[in-house]
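> Please work out how this folds:
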Amino acid sequence: MKDMRLPPAMLIAVLLSAALLVVACVTPTAPEGASDGSTTGLYARIVTAANPVRLEMARDAPIVGLLWHGMRLPVTGRNMTWEWLKVKLPPSLSSFGAEGWIVGPPEFALIEGGGCADIPLQMPVPTPAG
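Next up, the predicted model:
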């Protein structure tokens, strides 16, 4: 029977990735300006230099704009794996629609005002063929 154990370096990488996801999704932070600890909704705060906004939740989907480090957008949904977040677009990108998809926690954006469990699940809507 073949040995199915992971090499130690790969096991450590997997465990660290899981820990980062737990910290990014479970540890709620109060939104800026909420000094009394109250929350005003769920927000994604961009933590990379730039995060592309896409029309659909796919890395090869058309990019409709870029979000910059520190920007905060209201979160309206997520996919089943919490990799993608559906966000309300700022007025500068609203000509492409009211909402778009970004890669979320933990590498591109952090959740403020709640945790990942508070974000409603959004099932993808198939794009019509043709």
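> CA atoms for contacts and neighbours, from now on please.
OK.
> so what's Trp101 closest to, chain neighbours aside?
Distances taken as CA to CA, 6 or more residues apart in numbering put Lys86 closest to Trp101, at 4.5 Å, once the chain neighbours are dropped.
> Just the element for Val64, please.
strand 63-68 (DSSP states H and E).
> what's the answer for Ile12, then?
Taking DSSP H and E as the definition, one finds Ile12 inside helix 8-26.
> helices or strands up against that helix?
strand 109-112 (3 or more CA pairs under 8 Å, 6 or more residues apart in numbering; DSSP states H and E).
> From the contact counts, what lies against the strand it packs on?
Looks like strand 109-112 contacts helix 8-26, strand 43-46 (3+ CA pairs under 8 Å, 6+ apart).
> Please generate a structure for the following sequence too, so the two can be compared:
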Amino acid sequence: MNKRILLLVGVMSSVMSLAQAQTGDVKSPDINEIQKDRKELRQDQKERNEAQQQVNVDKRRLVQDRKNKASSTQLVTDQKALQKAREVRNKEQGEVNADKKELHKNIQDLRKDHQQRKEAKRNKKHEKHNG
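As a prediction, this is how the structure comes out:
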């Protein structure tokens, strides 16, 4: 949960950088912020992979329990726990996908803004020499 908050803070600071860039307060997009956001996304992916591995372990254990004719109440409990783990994983995956989409959009916006500022600076130089 804290990592998601940090990720959103990072995304919001990227948005703020973009807003400042549009007003001319910032000279270039903050590459460090983008790299930090990407690192957090990789960490989230790693955590999801670990959760998926745990789900896989639970599945294997459940199958083994069935083979060993474990008690039906234990199987039902395991199935409910497995279903709950799937729901949590799917919910987190959806949130991370939304965060990735927003981050990607912010990165594109920053690049576009940077390109526009470079062109404006170049045009200003040409006007100075030709004007």
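> TM-score for the pair, please.
Here the TM-score for the pair of chains, by TM-score structural alignment, normalised by the length of structure 1, is 0.25; 52 aligned residues with a CA RMSD of 4.3 Å.
> rewinding a little: looking at the helices and strands packed on strand 109-112 of structure 1, which one is packed in the most?
Most buried of these by mean neighbour count (mean count of other CA atoms under 10 Å) is strand 43-46; its value is a mean of 25.
> Past that one, which element shows up next along the chain?
Next along the chain after strand 43-46 of structure 1, taking DSSP H and E as the criterion, comes strand 50-54.
> and that next one, what other elements does it pack with?
Counting by 3+ CA pairs under 8 Å, 6+ apart, strand 50-54 of structure 1 packs on strand 63-68, strand 99-103.
> Any chance of a markdown table for those, columns distance to Cys25 of structure 1 and mean neighbour count?
Supplementary listing: these in a markdown table, determined by distance: least, CA to CA, whole Å; neighbours: other CA atoms under 10 Å:
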| stretch | distance to Cys25 of structure 1 | mean neighbour count |
| --- | --- | --- |
| strand 63-68 | 20 | 16 |
| strand 99-103 | 13 | 24 |
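> what separates Lys59 of structure 2 from Arg117 of structure 2, distance-wise?
Distance of Lys59 of structure 2 to Arg117 of structure 2, computed by CA to CA, to the nearest Å: 54 Å.
> whoops, Arg66 of structure 2 was the one
64 Å.
> Which of these two has more residues huddled nearby?
Ranked by neighbour count (other CA atoms under 10 Å), Arg66 of structure 2 and Arg117 place Arg117 first, with 17 against 13.
> Which helix or which strand is home to that one?
Element membership of Arg117 of structure 2, judged by DSSP H and E, is helix 72-130.
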